[in-house]
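> got a predicted structure plus its sequence, pasted below:
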Amino acid sequence: MALLVSSWSNSVKSVPKDYVMPPERRAEDFLTVCKEIPVINLQNARSEIVKQVLKACQEFGVFQVINHGVSARMMEDTMALYDEFFNLPVEDKLGVYSETPRRGCTLYTSGLEYAKEEVHYWKDTLKHPCHPIEEHSPSWPNKPTRYKEQVGRYAVEVRKMGFRILDLIAEGLGLREGYFNEVSQEHTMAINRYPPCPDPSLAMGIASHNDPNLITFLQQDHYGLQIHKDGKWMGVDPIPNAFVVNLGYQLHVISNGKLKSVEHRGLLNSTTSRTSIVTFLGPNPERPTFIEPAKELITSTNPQMYKSYWYNEFIANYLALAYSRMPGSRVRAILDHYRL
């Protein structure tokens, strides 16, 4: 537990050397916020929403949604719950803490394998599966005492929103309703806590990456999320009661390259903790899930771009590249492996 950044970071006045990123892996800018990232009101007319969602998926690979059906009170209460969780005494978190990767509910620090990292990330993460809730919630934290009830309700509502947005994407592509249900068996939450950092220019919250899953929904409380577009890093403005929606590799492949998977990263600040509540939907790597471009999207003028594959094979390749020292080429590296 002594490794958790949240357990010692408030007592240091400089960044420990094993948290200092090499210059090429640091963030150059902390303030540039992109005003062009679409903000989509899900209470508008469906035909308008479908067009906006499809355009955002094609141009950015990320957008924000408001009036999405998850109540503002639920979002606020859940964010407050995680603030309380990460401030609990160490002994109250021992039951879920681990220093090695494992399935199920896990509290860990930095990246996937702390002991194997040459340099660490300035974050702690609580991660656990969510569906079906009755199967997984017994392993969730026992404190705060309302955790299981409150997070259970939150997970259900975000899941509903997620499938609604996937259906909007399917409609925009000309696919049937429910098309993505079969590749959305896994529903996982990861709550990232980024404590204040003495010098945010030296450290990183999370490295640049693309999500390997289908689609991701993020609730954030402070600025820190950036996306990479047109050779530049641009910030995603935290909008009250909004979810950031970003596309993973599987949507890029299933759409036969029509939709973008967005590269993104997490920055730090020196004054306040930042928390992001992240929900992942995608294939379950422990079940045999076959991924291929949708046949409905392949024509003589739009030939198949990617070969078919098993998702667990893809994840193995993704993890092999996850901590490579070539973040800018990692996107091309893994997709080129499957390109026809």
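Alright, I've got the coordinates. Because the structure is predicted, anything quoted here is derived from the model rather than measured. Numbers count the residues shown, from 1 in each chain.

> contacts, neighbours, all on C-alpha from now
OK.

> so where does the residue of the chain positioned farthest from its centre fall, helix or strand?
Taking Cα atoms, centre = their mean as the measure, the residue most remote from the mean C-alpha position of the chain is residue 300, 34.9 Å away. Per DSSP states H and E: residue 300 is located in neither a helix nor a strand.

> wait, what's in contact with it?
Contact partners of residue 300, counting by Cα atoms under 8 Å, 6 or more residues apart in numbering, are absent.

> from residue 272, how far off is it?
54 Å (Cα to Cα, to the nearest Å).

> buried set for the helix or strand containing residue 171?
Assignment of secondary structure by DSSP H and E places residue 171 within helix 147-173. Of the residues in helix 147-173, those buried by neighbour count under the rule 16 or more other Cα atoms under 10 Å are 147-148, 151-152, 154-159, 161-173.

> and that helix, what does it pack onto?
With contacts defined as 3 or more Cα pairs under 8 Å, 6 or more residues apart in numbering; DSSP states H and E, the packing partners of helix 147-173 are helix 46-59, helix 72-86.

> other residues contacting the shortest one?
Spelled out, it's helix 46-59. Contacting residues not belonging to helix 46-59 are listed as 37-38, 40-42, 62-63, 168-169, 171-173, 247, 258-260 [Cα under 8 Å, 6+ apart].

> tell me which of these is nearest to residue 126?
When the contacts of helix 46-59 are compared for distance to residue 126 (Cα to Cα), residue 247 wins out at 21.7 Å.

> can you give me the strands in the stretch 101-250 of the chain?
106-109, 124-129, 186-194, 206-209, 215-220, 225-229, 232-235, 243-247 (DSSP state E, counting those that start in this stretch).

> use this one as the comparison:
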Amino acid sequence: MEKLVSNWSNIQSVPENYIFPPETRPGEDLKVPFSHSIPIIDLNDRTNTTQQIIKAAREFGFFQVINHGIPLNEMKETMSVFKQVFQMPDEYKHSSYLDDDLKTCKIFTSSLRYETEKVHLWRDSLRHPSHPLEQWQHLWPQNPITYRECVGNFSVKIKDLGSRILDLISEGLDLKCGYFDNDLTGSMIISVNHYPPCPKPSLTLGLPKHKDPYLITILMQDGVSGLQVLKDATWVAVEPLPHAFVINIGHLLEIISKGKLISAEHRAVTNSSHTRTSAAFFIAPSDDCLIEPAQDISDENDHPILKSFKYKEFLKEFFNAHGDTDLLLKSLEAPKN
């Protein structure tokens, strides 16, 4: 429990084991400007929404959606409940703190590999599955007392939003109707990241450069900036717009689309004055779901020919590769005749 960054008080310097190497720390790139070229897509405008999403997914791997149908007051209420988790007394957080791999609902600091990682991340995190809801909800935090009802109702709406977006993507890729309405979207994981103020944010990171090993990520920000995306070898900041969700194309969707859509690398930086909380909803396949490039999509871009694999096998390879995309793809390539 003493490891939780949110439990520290009056810290004046960054501990040595939180300082990233010069080549990976944010340094002077800490306060990059907001990118006004990251697409903002109005889901109420069905005129060319599909084309806009596909274009954004091809060029950025990131976009924001507005007029998505989820009321602003529900977004604020859910974010408030998420923040309350990290403000709860130590004895409560201790009951959910990660002390073994069997816990379904976990509070932890840095990452799930804290004991073996070389550098720690400046964040605490709450993580648990949320779909199918009836399978997982009873394992969620009991406090705050509104958590299960509030987050449960919200996660159902997020799952529906994810299905809408994936339907538009399948339409834009000329895939059959309902292509993703099966085990490909059989699970959803909630990951709430809490980034307390850091005395020297240029030395550390809340999250390092990475891609997400899912279909899509739906991210709710709290108004404090910190999300950065790598575009053309340059970091750009994603503005936390009120009543918008950030949509991130996952690595699986890049594989399924044969590279037509890209999964952009991104990271989270901290700041010295404000706590930042974000809630990511990862839409992913069921463990035993078979993943393969869509046969109805033509091969382009010299994308490697990949074998079929179970999602749980992909996750294992993904984390073994430690974010090295080339190494990951090599492990998934189909054997040559």
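Now that the structure is in, tell me what you want to look at. The shown structure was predicted, so the numbers you read here are calculated from the model rather than taken from an experiment.

> quick revisit: distance-wise, check the residue farthest from the centre of structure 1 relative to residue 175 of structure 1.
Shown here: residue 300 of structure 1 relative to residue 175 of structure 1, a distance of 18 Å by Cα to Cα.

> same check, this time on residue 231 of structure 1
Using Cα to Cα, residue 231 of structure 1 is found at 32 Å from residue 175 of structure 1.

> go on, residue 151 of structure 1?
Using Cα to Cα, one gets 32 Å for the distance from residue 151 of structure 1 to residue 175 of structure 1.

> what do you get for residue 22 of structure 1?
With distances defined as Cα to Cα, the gap from residue 22 of structure 1 to residue 175 of structure 1 amounts to 45 Å.

> higher neighbour count, the two?
When residue 22 of structure 1 is set against residue 175 and neighbours are counted by other Cα atoms under 10 Å, the residue ahead is residue 175, at 18 against 11.

> mind telling me what the more buried one corresponds to in structure 2?
For residue 175 of structure 1, the aligned residue in structure 2 is residue 175 (criterion: TM-score structural alignment).

> residues touching its match, list them.
With contacts taken as Cα under 8 Å, 6+ apart, residue 175 of structure 2 has the following neighbours: 296-297.

> kindly report the same for residue 79 of structure 2.
Under the criterion of Cα under 8 Å, 6+ apart, the neighbours of residue 79 of structure 2 are 222, 278-279.

> next: residue 278 of structure 2.
Contact analysis of residue 278 of structure 2 by Cα under 8 Å, 6+ apart lists 79, 192-194, 219-222.

> quick check: closest non-adjacent residue to it.
The shortest distance from residue 278 of structure 2 to any non-neighbouring residue, by Cα to Cα, 6 or more residues apart in numbering, is to residue 221 (4.7 Å).

> correct me if wrong: that neighbour contacts residue 277.
Yes: Residue 221 of structure 2 is in contact with residue 277 according to Cα atoms under 8 Å; the separation is 6.8 Å.

> can you tell me the mean distance of the helix holding residue 171 of structure 1 from structure 2 after alignment?
Compared with structure 2 after fitting, helix 147-173 of structure 1 has a mean deviation of 0.5 Å; criterion: mean Cα distance after the TM-score superposition for structure 1.

> surely residue 327 of structure 2 meets residue 317?
No: counting by Cα under 8 Å, residue 327 of structure 2 stays clear of residue 317, with 9.0 Å between them.

> more neighbours: which of these two?
Comparing residue 327 of structure 2 with residue 317 by neighbour count (other Cα under 10 Å), the higher total belongs to residue 317, at 17 against 14.

> the more buried one should be in a strand, yeah?
No: looking at residue 317 of structure 2 with DSSP: H, G, I helix; E, B strand; the rest coil, it is helix, so not inside a strand.

> just give me the neighbour total for the closest residue to it other than its chain neighbours.
Leaving out its chain neighbours, the residue that sits closest to residue 317 of structure 2 by Cα to Cα, 6+ apart is residue 328, at 6.3 Å. The criterion is other Cα under 10 Å. On that basis, residue 328 of structure 2 has 19 neighbouring residues.

> report the contact partners of the closest residue to residue 188 of structure 2 other than its chain neighbours.
Once flanking residues are discounted, residue 188 of structure 2 sits nearest to residue 283: 4.6 Å by Cα to Cα, 6+ apart. By Cα under 8 Å, 6+ apart, the contact list for residue 283 of structure 2 reads 159, 162, 185, 187-189, 214-218.

> turn those into CSV, columns for distance to residue 127 of structure 2.
As requested, the contacts of residue 283 of structure 2 are exported to CSV (distance: Cα to Cα, whole Å):
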residue, distance to residue 127 of structure 2
159, 16
162, 19
185, 18
187, 13
188, 11
189, 7
214, 15
215, 18
216, 17
217, 14
218, 15
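
> isn't residue 13 of structure 2 up against residue 201?
No: no contact is recorded between residue 13 of structure 2 and residue 201 when judged using Cα under 8 Å, the distance being 10.0 Å.

> of these two, give the one with the bigger neighbour count.
The neighbour comparison of residue 13 of structure 2 against residue 201 (other Cα under 10 Å) goes to residue 201, with 21 against 9.

> the more buried one and residue 269 of structure 2: what is the separation?
Residue 201 of structure 2 is 7 Å from residue 269 of structure 2, where distance means Cα to Cα.

> check residue 130 of structure 2 too.
For residue 130 of structure 2, the distance to residue 269 of structure 2 under the criterion Cα to Cα works out to 27 Å.

> follow-up on the earlier one: list the contacts for the residue nearest to residue 317 of structure 2?
The contact partners of residue 328 of structure 2, by Cα under 8 Å, 6+ apart, come to 317-318, 321.

> next, count neighbours for the closest residue to residue 94 of structure 1 other than its chain neighbours.
Taking Cα to Cα, 6+ apart, and ignoring the residues beside it in sequence, residue 94 of structure 1 has residue 1 as its nearest neighbour in space, at 7.3 Å. The burial metric for residue 1 of structure 1, expressed as a neighbour count using other Cα under 10 Å, is 16.

> could you measure residue 1 of structure 1 against residue 17 of structure 1, distance?
As it turns out, when the distance is counted by Cα to Cα, residue 1 of structure 1 lies 20 Å from residue 17 of structure 1.

> aligned to residue 248 of structure 2, what sits in structure 1?
Residue 248 of structure 2 maps onto residue 246 in structure 1, with residues paired by TM-score structural alignment.
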